[in-house]
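> just coords:
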């Protein structure tokens, strides 16, 4: 039971950015809900399978040093916090892809966002038994569905409100730094 509590905490901490992005896609009138759900689910499953595969590789080769993967979200978070904003260039012509292209955009975005989660999930998955890993995978799939439903609810409730820039600029990178630091510190203590 303790494993599922830790898994839930890691899922929440690592998926705040995904919730924000999925909500943004749902708010975008150019994207149909079905396009967002197909792209999000595909990207989520690719990321989860990558984490499970990574855990098997690390278990066989580098289990003792897996916690160092926590440096990935720390670096991404610090980059997000300290990067310079690009100069606005005015209105640029945007090409809106067709339905398949929009699904691909959501999928690639979800894979990219789940890619940073690998650094958190792999060290966590390494220490699990097969039964615990299966339970966590099932819990994560259920949590992913809940995350999408929450994004839809937020969309329905806030479709007329502007998207606050501080979320992408400060909150998401700070969460990445926190989660990566947790992985490094907890792994360092365990070694």
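Thanks, I have it. Owing to the predicted nature of the structure, the values given are computational and were not obtained by experimental measurement. Numbering: from 1, shown residues only.

> hey, let's count contacts and neighbours off CA atoms from now on
Fine.

> roughly how far apart are residue 40 and residue 110?
6 Å (C-alpha to C-alpha, to the nearest Å).

> neighbour-wise, which of those two wins?
Counted by other C-alpha atoms under 10 Å, residue 40 and residue 110 do not tie: residue 40 has more neighbours, with 28 against 24.

> In contact with the more buried one, which residues?
22, 106, 107, 110 (C-alpha atoms under 8 Å, 6 or more residues apart in numbering).

> Tell me which helix or strand the third one sits in.
Counting by DSSP states H and E, the element that carries residue 107 is helix 99-126.

> then this one, side by side with the first:
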């Protein structure tokens, strides 16, 4: 982990407690690495985008970094759950189902988490499909964190829609990159391979988290 791309970005104890109480799939070592590498690339007035809010765990980590940098985090999600979170699948959580419509709805959980963390002024939730929003996006980005749907179609669309907006010295972070199929799904790994082929270079690897820069 190079000092050039990895800086100290500790999470205050109060936010550690909120993040720990928030549903999500980001291990502590990966959360530490995510904060550190994004903190090294966020500029005052800059913008970071997270694809895949879920219940807001990683948005707390990134939101703290954005606040410290004087930047803004936009966190995108349709909040209806990815494929593995639907009824009958491994990561389905009945607590996240809206009983009135019978569909997943993680937005209220994310909003509560951001409120408890005191980050509502710096973290902007955007409710919608990643491809819908990226189609009209024009702002250069300091950081993009891809952690959305894990089907090949969804992961590749997230990369295609958002990686072109990473500024020349910005950072692209991809979660759940597993080279060995026995460890997890392959779509994020294929996105990682595509990024390397497109000229991104890996600058950080912690667990399943990979950070790349042009």
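Nice, I can see it. Computed from a predicted model, the values in this text were never measured in an experiment.

> Next, the TM-score between them, please.
The TM-score (TM-score structural alignment, normalised by the length of the first structure) is 0.24; 71 aligned residues with a C-alpha RMSD of 4.7 Å.

> quick one on the thing from earlier: would you convert the contacts of residue 40 of the first structure into JSON lines that also reports distance to residue 118 of the first structure?
Compiled in JSON lines, the contacts of residue 40 of the first structure are given as follows (distance: C-alpha to C-alpha, whole Å):
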{"residue": "22", "distance to residue 118 of the first structure": "19"}
{"residue": "106", "distance to residue 118 of the first structure": "19"}
{"residue": "107", "distance to residue 118 of the first structure": "16"}
{"residue": "110", "distance to residue 118 of the first structure": "13"}
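
> quick one, helices of the second structure?
Remark: helices assigned in the second structure by DSSP state H are 13-20, 28-39, 57-69, 107-117, 130-134, 152-162, 187-197.

> Hmm, I typed the wrong one, I wanted the first structure.
For the first structure, the helices defined by DSSP H cover 2-27, 33-61, 71-82, 99-126, 130-158, 165-166, 172-190.

> Of those, which stretch is the most buried?
Across the helices of the first structure, averaging neighbours per residue (mean count of other C-alpha atoms under 10 Å) puts helix 99-126 on top, at a mean of 22.

> from the middle of its chain, how far away would that one be?
Relative to its chain's centre, helix 99-126 of the first structure lies at 6 Å (C-alpha atoms, centre = their mean, to the nearest Å).

> swap in stretch 38-58 of the first structure?
Worked out by C-alpha atoms, centre = their mean, stretch 38-58 of the first structure lies 11 Å from the chain centre.

> same check, this time on stretch 135-150 of the first structure
From the chain centre to the centre of stretch 135-150 of the first structure is a distance of 12 Å (C-alpha atoms, centre = their mean).

> Next, format the helices of the second structure as TSV and append mean neighbour count and distance to residue 75 of the second structure.
Listed next are the helices of the second structure as TSV, based on neighbours: other C-alpha atoms under 10 Å; distance: least, C-alpha to C-alpha, whole Å:
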stretch	mean neighbour count	distance to residue 75 of the second structure
helix 13-20	15	16
helix 28-39	21	14
helix 57-69	25	7
helix 107-117	19	10
helix 130-134	16	10
helix 152-162	19	13
helix 187-197	19	18
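
> Ok, which of those comes nearest residue 209 of the second structure?
When the helices of the second structure are compared by C-alpha to C-alpha, helix 28-39 sits nearest residue 209 of the second structure, at 6.2 Å.

> quick check: angle from the closest one to helix 13-20?
Using axes from the mean of the first three to the mean of the last three C-alpha atoms, to 10 degrees, one finds that helix 28-39 of the second structure and helix 13-20 are set 120 degrees apart in direction.

> what's the spacing between residue 13 of the first structure and residue 175 of the first structure?
Going from residue 13 of the first structure to residue 175 of the first structure by C-alpha to C-alpha gives 7 Å.

> Residue 147 of the first structure too?
Separation of residue 147 of the first structure from residue 175 of the first structure (C-alpha to C-alpha) stands at 17 Å.

> for residue 122 of the first structure, same thing?
The spacing between residue 122 of the first structure and residue 175 of the first structure, counted by C-alpha to C-alpha, is 18 Å.

> For the helix holding residue 107 of the first structure, name the packing helices and strands.
Applying 3 or more C-alpha pairs under 8 Å, 6 or more residues apart in numbering; DSSP states H and E, one finds that helix 99-126 of the first structure contacts helix 2-27, helix 33-61, helix 71-82, helix 172-190.
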